[in-house]
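1. can you look at this prediction? I've put the sequence above it.
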Amino acid sequence: MLFAAQVLLDVTPRSLARPLDYAVPQSLADSVAIGAPVLVPLGSRPAVGYVVSVGEPQVTDGLRDIVDVLGDPLFDEARWNLASWIAREYACRPIDALRLFLPPGSSPKVAKREDGWRLKPPPTSPATERLVELLDPGYRPPAAAHRQRAIVAALVNGPLRVSELRAAIGPPDAALAALQKKGVVAIFEQRRWRSVSGGLAREDRRHTLTKAQAEAVEAIVKASPGSVVLLDGVTGSGKTEVYMQAVDAVLRQGRRAIVLVPEISLTPQTVGRFRARFGAQLAVLHSRLSDGERYDQWQLASSGEARVVIGARSALFAPVRDLGLVVIDEEHEPSYKQSSEPRYHARDVARELVRRQGAVLVLGSATPSLESLHASETGEVRRVVLPARATGAPMPAVTVVDMTQEFADGNRTMFSRPLAAALDDVIARRGKAVLFINRRGFASFVLCRECGFVPHCESCSVSLTYHEDRSSLVCHHCGHTEALPQRCPRCGSPYLRRFGTGTQRVEAEIVSRWPDVPVVRMDADTTARKGGHERVLAEFEQAPFGVLVGTQMIAKGLDYPDVELVGIVDADTGMHMPDFRATERTFQLLMQVSGRAGRAARPGRVVVQTYWPDHPAVRAVVSGDRSALVAGELAERRELGYPPFGRLARVLVASPSRSAALSAADEIASRLAASVPADWMLLGPTEPAIGRLKGLYRRHIVVKAPPGVPLGPTLWAALTDGAARTGVRLAIDVDPYEML
């Protein structure tokens, strides 16, 4: 009987987005299975693809044979079905969705050589190591064979790696060869797992749960399969301990768990705590690992040796069998939304994953998203509250400083008088403080005071940020860097002034005012290298006293009991962004960073510097009551049809040619207008806030639809069968989280 396989090709053109049928030769019948990487003919050249189904062909004429099977299956039918759902939901190619589930760096490629087409090996492969085992413990080497005698003595207690012998006795190769020839030792290879940083060292301290924590664990453990629990707990309420005890309960049931944190800055502390509790059962997956390290962690999960996977967004796609629990910590964070294809949201994919696998999803946050809060009000998810800190410590007192009054009173420095006094007090008592400024660099921009010239990026429609340590101007969008000019390029004036405040400037000001105080800066510059987050956090943790200056990566999840003071240098960043989530995000950020203070015996203080002291987000932080803010924001979104009362999609058009971008955007808008249902709304095409980025001119169209409506299939059908748009890039973003 002739069998055929549907093969999803690992190629770029959207015209080849769907699986193609290939015949299965008899010689490959036993090895062609769902998930297997295969080599197939595509026109006049070979291509790599993945088998997504096997069965009797509907049409046999013209089917070409699969050339070869390139390895064992890399995914199963369940994962392919979920990848297909992601492709439909987020209007992307199935291969882009499927790549989420493949082992990191494992995809084979085809390259043309002089002698024909050849497979390039994947960039990662299992690491092996040579071990030596003693077969004859009674053997006594000759007295003169000192190295042989040392080897035999070293192996009495068990096998050793060749590298260990080399470190202990020097080059062992000749002596090993002699012993192996006599049958005294055996040399063999075994798989070596590449080590991964264990995070910050932590002891496993199982605290007695508060009543609220115990009720939360019980609610999670007893939740019905496929359900969602929202863990709404104030900062310091012990959400991580609830997670760990829920994971422990799932493991005792013989099932497994995935725990997500929103960004790499949270990984060191969280991994340290989970590793202390679960040890070798833990696998870690995040973007700062090498391809080889991520490949090994993926394999640990696939083999079942690791029963708990923890990491950033991509850890959701680890090959975890018998999944019982998925935890998304800081579920409100926008970093759970992927910014490139496939533009999925981890929270929504996790809901679909637990539904299909009969697991439970826990969404945890001190400042839940409005979407999750609304879902709890409608009964779609169950909300469990942790209303107080686990230690019994009070929430920190919040002081708001009106910076317009500070300016009117003659204070021209970045530190208001209340913040400077609070820092003086903490430093005098050799305590610790955290200063938050949501902008890296030294100054936001440079301006000529004579003609008003501001240096802009040559490829992006944004101003350049001044970095003091490099004495250079940097674009934080494309990375373009140029030297700070000595004179204005437009008028020649020497009067170039630096405006705005960044982390480098705050650091410099602290060093100037308090020269003996240790200062640690945590931003994208200081943590750029591998292990940077662990190094910076460990430096602050081990300092007897000092100040941590950082961007939003210090604002959430970090637990330092000895932090007494949090100073928010500029609360207004992002407050008036052209984004319907601006108020919500401002509140979340301010509330989260405030929660770093006062987690232990000494009470905490928070000083918020702002030019908008009556802003709803600031008022909610001061009162500690978000109810008025939530009610107001939800009412406004209901009126305007924004999530959760409607769905959005963004279609972004970009091209090096401005005219091509404008023309393509108009054509796409017309196509959409003729394709979408009558109750959908189209806005645009218009120029987004950043009209040019990385050398590309940009236009976008916003689509608004009723809640619960699947946007992806309609957008995909409308936008992928149009005329070829030479030199134009098209991106579809369903449920976008930024529209700059």
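-> Arrived safely. Residues are numbered from 1 along each chain as shown.
2. use CA for all of it now, contacts and neighbours both
-> Fine.
3. which stretches in the stretch 101-250 of the chain count as helices?
-> Assigned by DSSP state H, counting those that start in this stretch, the stretch 101-250 of the chain shows helices spanning 146-155, 162-169, 173-181, 211-221, 239-252.
4. mind putting those helices into JSON lines with distance to Gly292?
-> Below are these laid out as JSON lines (distance: least, C-alpha to C-alpha, whole Å):
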{"stretch": "helix 146-155", "distance to Gly292": "30"}
{"stretch": "helix 162-169", "distance to Gly292": "20"}
{"stretch": "helix 173-181", "distance to Gly292": "28"}
{"stretch": "helix 211-221", "distance to Gly292": "35"}
{"stretch": "helix 239-252", "distance to Gly292": "27"}
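5. and the ones you listed: which comes nearest Pro94?
-> Closest approach to Pro94 among the helices of the stretch 101-250 of the chain is made by helix 239-252 (31.9 Å; C-alpha to C-alpha).
6. now the angle from that closest one to helix 211-221?
-> Angle of helix 239-252 versus helix 211-221, following axes from the mean of the first three to the mean of the last three C-alpha atoms, to 10 degrees, is 40 degrees.
7. alright, now check it against this:
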Amino acid sequence: MSSRARVIVMNSALGPLDYRVPQGMHVEPGSIVVAPLGPRQLLGVAWEQDRLKSEHVGDNRLRNLLGVADVPPLPGPLRRLVEWTADYYLAPLAAVLRMTMPSSSALEGTKLIVEYRATGHVPERLTPQRAQALERIGDRQGLVRELATIADVSDGVIRGLVKAGAIEGVEVDLDSPFPEPDPDYGAPVLSENQSYAGGILQASVAAGAFEPFLLDGVTGSGKTEVYLEAVAEAIRRGQQALILLPEIALTEPFLKRFHARFGVEPVAWHSGLRSSQRRRAWRGIASGQAKVTVGARSALFLPYANLSVIVVDEAHETSFKQEDGVHYHARDVAVMRGRFEGCPVILASATPAIETRAQVEAGRYRELKLPGRYGAAQMPAIEAIDLLAEPPPKGRWIAPRLVKAIDATLERGEQALLFLNRRGYAPLTLCRTCGHRFQCPNCTAWMVEHRLIHRLSCHHCGHAYPTPKACPECKDEDSLVACGPGVERIADEVTALYPDAKVAIVTSDTIWSPAKAAEFVGRMEAGHIDIVVGTQLVTKGYHFPNLTLVGVIDADLGLEGGDLRAAERTFQQIMQVAGRAGRGAKPGTVLIQTHAPGARVIEALVSGDAESFYAAETENRRDAEAPPFGRFAAIVVSSEDKGEAEATARTIGRTAPQVDGMHVFGPAPAPLAMLRGRHRFRLLVHATRSLDVQDIIRDWLGALDWGAKVRVAVDVDPYNFL
């Protein structure tokens, strides 16, 4: 046993440090340790000495490690993933490593807390709020704040029910084991195509070798049931499975679906968990006791003891790309984790990304297809409404043909969904007297009006203030005009057209937690909602058999701007929202409002000819040597001082290395030239696929110095060009 250890401490500014291992202390690679740094004590992880370079320090100058956490060491495959992620995305090793340890509480000993649950007793004083709370809580258990959120009441209502004996406290061991899923509990009846694909995935799990799959199935084809067969095989073998979802709002409906299949809920992992829940999940995963984890992209970096399959559901979703901190793409990192773990990786999607399709064509991924919907369900009929030929009445946004379709849908007792990927009431508010436009003081962005909360809000930095009654420039009252529609404005129009209909607005403003998502699903399934007006939050994952009409309010919205993936994203998004229609026995209809019915993406949606669309898009990318046939890396320079940011960006541009197969464009002000009070300049590196662009950028930027107030961020394989 070595008397010294090389440690990565949780400080991104520091490299590996060497420490002395006191006699009697057992430290191995992956051990989580407490290390002294000056007067402070920091968490760190012991690493293989031959994998990290460090300035040699004599044994007599080493400080002693202070302790070792009583948890399993981070496994070797996870350490290799941390190294790869840091290297590929040009991030500090400590920043990536920090994602493997959510909080220090996971490293402490056994703890007890008090949670609350309903007793079944009905209090004598049963107010409407108390009745609502007891109905919505049902058999759930949690802290007072959690139960209040689920019930949509105040904490005081829950505390009152505790005093009345209708809710009781229960002492809970934070480290109590998770219930074991039963792989044969609710085995589904699969179609022939599903059985074939499920059998291949099960065999791959049993083989225990790295193998990437694309599970390509139309919306409603039963992809979830297929990949759950692979999860069932992992459970039978006593191993672990990971399922990544793109939105935490999808977690709660998925947990119910999982429960129906395996008899228990899986371990959830997302930002909405409280610290005690994260602690329990982390320890269960690290010990191998937690068999199936369902979570957001951050679940990818947890210390699974014996991971045997990874599923990335809705793998085309851009929300799998982390835009802050470490700029990783969970889809790609999932494939690398599967490689290091030696297990299959399943990318499930109805609209696979061009990057994924290219991997299939190159023979690196194996494709499994589900070409039709499950059972009697059929794909919906899709039509375009030319807004130039069939415009809505003045002041309205819903075309007459879509209004007639909503009429017919409601008369049949069915549900409709109107999709517009724009939150709030209106994207711009201006003064009709002087022309003043309300702009965020911290960002190059307009303030968005939200009439539900009576505020103007910036969707980039969160800055908000009450909607003024008068123009701040000319002081004229009643002169403010809302320009353009958001979902709240569409909902107002729907309410005016159908005053008796029950309308729900579904955005990240209204569905901000798994509990809120579960409440929405329950209301839809119970028929308490007639018309849903929503953003991209409703485009994926939901299954409502009585929803038969989807109306896309503005199909052209996603085609604006200079994003190279604009057409592909628009196609994916509209295909996904179209897939919400007609998922049961009743046929579905999709009406797409557009000013450009002849656009290739709109024609592909209406004709259903996805292959021709993807072929043309792929060829355009190949001609431009854009991903996946070339490489992009964005360098973003920001500072509160505009001159400092611009000078640094110009220095970076001026010192760009001259390399065959690489071009550097810029610097130029970013489209969002100011974000959260910081001025921003961008450079774009375009390189051939074969070029090791990371090493070039690392050496290039590593030779430069800039002011302490300047930030330089590198985004490898960028998805956001703002």
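-> Everything's here; your move. Remember, it's a predicted structure, so these values are computed and weren't measured experimentally.
8. work out the TM-score between the chains.
-> Between these two chains, after superposing, the TM-score reads 0.86 (TM-score structural alignment, normalised by the length of structure 2); 660 aligned residues with a C-alpha RMSD of 2.8 Å.
9. just to revisit the earlier point, out of the helices of the stretch 101-250 of structure 1, which is closest to Met1 of structure 1?
-> Nearest to Met1 of structure 1, of all those, is helix 239-252, at 44.5 Å by C-alpha to C-alpha.
10. how about the closest one, which residues are buried there?
-> The neighbour-count check on helix 239-252 of structure 1 (16 or more other C-alpha atoms under 10 Å) flags 239-251 as buried.
11. reformat the residues you listed as a markdown table; add distance to Pro396 of structure 1.
-> Output for those, formatted as a markdown table (distance: C-alpha to C-alpha, whole Å):
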| residue | distance to Pro396 of structure 1 |
| --- | --- |
| Lys239 | 18 |
| Thr240 | 20 |
| Glu241 | 22 |
| Val242 | 23 |
| Tyr243 | 24 |
| Met244 | 26 |
| Gln245 | 27 |
| Ala246 | 29 |
| Val247 | 30 |
| Asp248 | 32 |
| Ala249 | 33 |
| Val250 | 35 |
| Leu251 | 36 |
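12. so which of those is the closest to Thr481 of structure 1?
-> Nearest member of the buried residues of helix 239-252 of structure 1 to Thr481 of structure 1, counting by C-alpha to C-alpha, is Thr240, at 40.5 Å.
13. ok, now which ones touch the aligned partner of that closest one in structure 2?
-> Using TM-score structural alignment as the criterion, the counterpart of Thr240 of structure 1 in structure 2 is Thr224. Taking C-alpha atoms under 8 Å, 6 or more residues apart in numbering, we find Thr224 of structure 2 in contact with no residue.
14. hmm, try it at 10 Å
-> Thr224 of structure 2 makes contact with Gln194, Leu215, Gly217, Phe254, Arg257, Phe258, Val311, Asp313, Ala348, Gly541 under the criterion C-alpha atoms under 10 Å, 6 or more residues apart in numbering.
15. leaving out the residues flanking it, which one is nearest to the residue of structure 2 sitting at the aligned position of Arg626 of structure 1?
-> Taking TM-score structural alignment, the alignment pairs Arg626 of structure 1 with Ala610 from structure 2. With sequence-adjacent residues excluded and distances taken as C-alpha to C-alpha, 6 or more residues apart in numbering, Ala610 of structure 2 is closest to Ala604, at 5.9 Å.
16. quick one: which helix or strand includes Val45 of structure 2?
-> Per DSSP states H and E: Val45 of structure 2 is located in strand 40-47.
17. and for the aligned partner of Pro19 of structure 1 in structure 2, the neighbour number?
-> Using TM-score structural alignment, the equivalent of Pro19 of structure 1 in structure 2 is Pro16. Pro16 of structure 2 has 22 neighbours, counted by other C-alpha atoms under 10 Å.
18. so what's Pro16 of structure 2 closest to, chain neighbours aside?
-> Ranked by C-alpha to C-alpha, 6+ apart and with sequence neighbours excluded, the top spatial neighbour of Pro16 of structure 2 is Ile8, at 4.9 Å.
19. pretty sure that neighbour contacts Leu37?
-> No: with contacts counted by C-alpha atoms under 10 Å, Ile8 of structure 2 stays clear of Leu37, the gap being 11.8 Å.
20. compare these two (neighbour count), which wins?
-> Ile8 (25 against 11).
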